[in-house]
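K.L.:
Following is a predicted model, sequence given first.
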Amino acid sequence: MRIRESRTSSKIRARWRGRTSLLSVVALAATAVAVPQSAQGADPAVVAVTSDGPATYWTGTVRSTGPTRPQVPECRTVHCDRLRLRVDLPAGTWDRPGGLQVAIRWDGATEGGLGLFVYRGDALVATSTAGVGAAQSVIVPSAANGRYDVYVSYGVTFGAVDPDPAIAYEGLAEVEYRPAVEPVREMLPDLRSLPQQNVTYDNPGTIFDDVAQPGQSCFDSERAEQGARQCLRFDQVLENTGTGPVELAFDRQTGSYQDEDVVQRLHRSDGSHTDLPAGQVEFHPVHSHYHFKGFAQSELWLTDGAGNLVGTTPAAVADKVSFCIADTDLVGWGSKGDAALSYPAPACLDPKRVEGGTEYFDMGMSPGWADRYNWYLPDQMIDTHGLADGTYVLFTTVDPDSKLRESREDNNCSSVVVVLSGLATDQPYAELLGTGPACPRF
């Protein structure tokens, strides 16, 4: 997860299954035009959950100038869409520990963000308001039968240049069971890199006062620190398909701003855990938060006319990038086993707790979730200066140094095929053809 301040380039449009933009800090309490309660429209839609089978879905829209709801604290100053959720589960459903999952997701290119609130009567029973991402998800433990009210609130991305006046979203509700305790076992993550959706030489704009000059595809920092001259930019989306989270924990002394050792916390099915050394986190002064070192790396390989890789070494290699790991994209949408949002962004900015002079931090990624870094963020690039026009394969590997313990290590890499042209000119062009071959190291 990274937070952006502003973009000078045009807004990107996407669909739910092709999102291309990572949200920034969301002002969920953004000001809206108040509309009298009497003007709030028709009765809410109603959906029902009557079994532990497939999820129940709905859709909705929230607006910057929609009606407010004075009786709901979270909706007093912003528009909230309302859904009436009826739970009517058979007796014995909760003999197996679990809960009712309620989740929403939306197009991350809207420059807006949504909050999720679940009420039973006058009691708020679950809420999810992560400031960065394109989804929210909660679990209501052992949800009793009866009526629930689900509110989805409008918000505006911090630093938005063109916030959308209306944000459409998808919602779901389904029964989710906890993993069985016996046999007692480690609940391990399984990290995967997803194929790129964007590969481009476009100008990325201005982020955290880091500027890409007009006509340039490289940030000033990339030119100064890496000597980059022609930046092929791309997104990286890293997901966790395992049964447990990838969770990192570290601490620092108050007032200390330096790299720190980090441990991977391995959870077991009985609720216990162990910690293993996992390298370091680095403090980014310009971002004022920590990133886990070397979380992903990309390589560019030339191919011949038959699509075979040329040579035994890549044509270009990107620096290993660091992540402030978080839940941003619910890629396990509607599938059993995806967790509630548990590592909200940007939680890595602040300690989880403070004891004496020690501040304790954590970051991670829940099962069924992904962390998305977009092409317009610093270091999301490979320098292609000096390369010849041609067809290339872009490989991206999560955890390239195998610092993290996973259930599998042979599925961490993905690839896409790209055609690069005009590399000897001041107007290079990249065309994304689709998914590429298996990674050579596997």
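P.N.:
Arrived safely.

K.L.:
When you work out contacts or count neighbours from here on, use the C-alpha atoms and nothing else.
P.N.:
OK.

K.L.:
His291 contacts Ala326, doesn't it?
P.N.:
No - with contacts counted by CA atoms under 8 Å, His291 stays clear of Ala326, the gap being 10.6 Å.

K.L.:
of the two, who's got more company?
P.N.:
Neighbours per residue, other CA atoms under 10 Å: of His291 and Ala326, the larger number sits with Ala326, 30 against 23.

K.L.:
Tell me the secondary structure at that one.
P.N.:
Secondary structure state of Ala326, per DSSP: H, G, I helix; E, B strand; the rest coil, is coil.

K.L.:
hang on, Thr157 packs against Gly113?
P.N.:
Yes - using CA under 8 Å, Thr157 makes contact with Gly113 at a distance of 6.3 Å.

K.L.:
quick one, which of these two is more surrounded?
P.N.:
When Thr157 and Gly113 are compared for neighbours, Gly113 comes out ahead with 34 against 26, by other CA under 10 Å.

K.L.:
try it against this one:
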Amino acid sequence: MNRPCSPWPTPTSKPRCTAGALHCRATRPPEGSRWHTRCSVGSGHHPACSGSELMRPSRLGLSLTPLLLCYACSGGPQADTTDETGVPPAATLDAVLDIDEAWFWEGETLNGQVPSLSLCDTYLACPSYLLDVAPGGKRLRIGLDTPERTDSFGIHVFAPDGSLAGEDDNFNQFNSEVLIDEPTAGLWRVQIRPDNATYASFRMRAKLESALTVSPALPADPEPLLPNLRTVPPYEFGFVAPANPLNGLYPPDTVNPPLSVAGIEPISCSVDEAAPVEIGGAGAIRCLRFTSGPVNVGQGIYDMRFELLADTLAGETEIAPNELLSRTIIGPKTQVVHWTDGSQTARPAGTYSFHPIHVHFHDDFILKFELYQVTDTELGALVAAGLGTKSGFCPADQLFGNWYAFEQGYETPGGDSPLDNCFSPTAGTIGLSVGWGDVYRWQRPGMYVEFDGNPNGRYVVRSIVDEMGYVLETDDSDNVSYAYIEVQGDTIEILERGWGTDPWDDRKLVFDLTGPVGRSPLDHEAVTFALVDSDRHVRPVNSVD
């Protein structure tokens, strides 16, 4: 099905489209597995052209039937569908975002940088999406997700009267969301500005909420609102060390590329990782590097506190001379538990430490990495093959733990910032808001497992959160994620990744889409996929003729 593409017109431009097409194809996998779809952009594709790679479940579950809705740009003049005021025609009544309804749709692939909203469609096109919003909603949520946090976008949301109602960006984050209270009924416009995008894709979601909170009704007696920690299944594997191991000063990932000299990657471990154990190093030899991190999918904040100066004055800190390159100063850490009546209590929760390479404080022993060799691919027999040394972490609210759930909170504290929290010697906070997670990418010191002495073959890498049980959380049985990989020389292929211990875990949840926690929806997740029609209206799939 081909339809013309037409970006939202600016006051000085008409809808336009250059030559090029979005080609989609579906491939049937082995019996019992999911369908997979692929899309590629043809030559000359305009960033504002609309293309979708959507899958509509025949039933939400393991078997998905793909609905491929592709748009092709003819390159010729397009019909001007606006009236004299430049307002596009209203969406049909079956395409209204109703109260407590949520839509999910695919965005574009953009390349370039538009420094400000005023330069949209001058530097590059900034695609727009039109949402017909029903009356009576308490809050409108517009969210964006991109698989690489090195790509940043601005989200600008315009009310039916044309005024800018809200905006946000995802700088150094995977996700961003604009929240608008008491939205008026009518046609809203969402404009996406490529702030710094390199052939970057994104997806969108929107929900009109009936209430300003997603919390359940308060119980008669106060109850604790606890976090539930999980981990991002390992990904971005490689044997190349970072060019700059001193990358803990809160920079974006782009400042620390792989170490390569004349096309040769000489080492896999950073200096501190390879340093002798006697001086505080890890004695690493061949580092299998990857990306992972914690996610909080519970109802409460992951809220850890520390006070370096107060602890030092009280004589409760210690210097660790045998860990000078990873845990220089160590002190007691406290977990703050939030209750349904608004009160807080504190409890001991292990230790914190100062990491001299990351140059901030860590929540000690929060993550553990393990490597297993697969000796029988049918039965899933595993043999321990290596360990990592990464244990401390300073997370930030940088990714949605569950794209399909509108549960993300914006509490304080929750995550780190360049000047406070993980960097503060007083009133330090290490935490994650409800529904948020983070990753340390492969180039951060300690993000590896030792691979020295292992042959080519298949392996399982596990990422485990709070193995020592210091954190009071709702569920301690779901703290493991895995990646099933094949190693051939310096080439690593991810065969499968997800929540669980390994591919043979009957409770596993496979992450089959791109991004840190990208996956298809589950049976109980009522997901309405949408598309963008030729007039840039967002419409649920079942409303399309």
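P.N.:
Nice, I can see it. All figures in this text were calculated on a predicted structure; none of them were measured in a lab.

K.L.:
So which residue is smack in the middle of structure 2?
P.N.:
Central residue of structure 2 (CA atoms, centre = their mean): Leu399, 3.5 Å from the mean position.

K.L.:
Which position in structure 1 pairs with that residue?
P.N.:
Leu399 of structure 2 maps onto Asp329 in structure 1 when the alignment is built from TM-score structural alignment.

K.L.:
Its match reaches Ser137, doesn't it?
P.N.:
No - counting by CA under 8 Å, no contact exists between Asp329 of structure 1 and Ser137, whose distance comes to 10.4 Å.

K.L.:
so who does Thr198 of structure 2 touch?
P.N.:
Thr198 of structure 2 makes contact with 110-112, 151 under the criterion CA atoms under 8 Å, 6 or more residues apart in numbering.

K.L.:
Distance from the chain centre to stretch 292-312 of structure 1, please.
P.N.:
Distance of stretch 292-312 of structure 1 from its chain centroid, counting by CA atoms, centre = their mean, to the nearest Å, is 25 Å.

K.L.:
longest single strand anywhere in structure 2?
P.N.:
Criterion DSSP state E: the longest strand present in structure 2 is strand 186-209.

K.L.:
For that strand, buried residues please.
P.N.:
For strand 186-209 of structure 2, a neighbour-count test (16 or more other CA atoms under 10 Å) marks 186-198, 200-209 as buried.

K.L.:
what number of residues lie near the alignment partner in structure 2 of Thr384 of structure 1?
P.N.:
Aligning on TM-score structural alignment places Thr384 of structure 1 opposite Phe451 in structure 2. By other CA under 10 Å, 19 other residues sit near Phe451 of structure 2.

K.L.:
can you map out the strands along the stretch 201-350 of structure 1?
P.N.:
Along the stretch 201-350 of structure 1, counting by DSSP state E, counting those that start in this stretch, strands occupy 206-207, 210-211, 231-234, 236-240, 246-253, 260-268, 273-284, 289-302, 316-317, 321-323.

K.L.:
highest average neighbour count across these?
P.N.:
Across the strands of the stretch 201-350 of structure 1, averaging neighbours per residue (mean count of other CA atoms under 10 Å) puts strand 236-240 on top, at a mean of 26.

K.L.:
Now that strand on structure 2. Mean distance?
P.N.:
Here the mean offset of strand 236-240 of structure 1 against structure 2 after fitting is 2.4 Å, by mean CA distance after the TM-score superposition for structure 1.

K.L.:
Within the helices and strands, which one has the closest residue in space to Val47 of structure 1 that isn't next to it in sequence?
P.N.:
Take Val47 of structure 1 and drop its neighbours on the chain: the residue closest to it by CA to CA, 6 or more residues apart in numbering is Leu85, 5.2 Å away. According to DSSP states H and E, Leu85 of structure 1 maps onto strand 80-87.

K.L.:
on that earlier part again, I'd like to know which of the contacts of Thr198 of structure 2 is nearest to Asn170 of structure 2.
P.N.:
Asn170 of structure 2 lies nearest to Asp151 out of the contacts of Thr198 of structure 2, by CA to CA, at 8.2 Å.

K.L.:
That closest one corresponds to which position in structure 1?
P.N.:
Matched by TM-score structural alignment, Asp151 of structure 2 corresponds to Gly112 in structure 1.

K.L.:
now Ala102 of structure 2
P.N.:
In structure 1, the residue matched to Ala102 of structure 2 (TM-score structural alignment) is Pro54.

K.L.:
go on, Leu208 of structure 2?
P.N.:
Using TM-score structural alignment as the criterion, Leu208 of structure 2 maps onto Val175 of structure 1.

K.L.:
and that match, what does it touch?
P.N.:
Counting by CA under 8 Å, 6+ apart, Val175 of structure 1 touches 51-53, 55, 98-101.

K.L.:
Now do it against Glu225 of structure 1, distance only.
P.N.:
Distance of Val175 of structure 1 to Glu225 of structure 1, computed by CA to CA, to the nearest Å: 49 Å.

K.L.:
And His79 of structure 1, by the same measure?
P.N.:
Look at His79 of structure 1 and Glu225 of structure 1: by CA to CA, they are 45 Å apart.

K.L.:
Could you say which helix or strand holds the match of Ala102 of structure 2?
P.N.:
Applying DSSP H and E, one finds Pro54 of structure 1 in no helix or strand.

K.L.:
picking up where we left off before, which of the strands of the stretch 201-350 of structure 1 sits closest to Ser142 of structure 1?
P.N.:
Per CA to CA, nearest to Ser142 of structure 1 of the strands of the stretch 201-350 of structure 1: strand 260-268, 21.5 Å.

K.L.:
Which residues does that closest one contact?
P.N.:
Identification of contacts with strand 260-268 of structure 1 by CA under 8 Å, 6+ apart yields 184-188, 244-252, 273-282, 404-405.

K.L.:
hmm, 10 Å instead?
P.N.:
With CA atoms under 10 Å, 6 or more residues apart in numbering as the test, strand 260-268 of structure 1 has contacts from 181, 184-189, 243-252, 272-283, 290, 292-293, 361-364, 403-406.

K.L.:
just the angle between that strand and strand 273-284, please?
P.N.:
Put simply, strand 260-268 of structure 1 runs at 150 degrees to strand 273-284, going by axes from the mean of the first three to the mean of the last three CA atoms, to 10 degrees.
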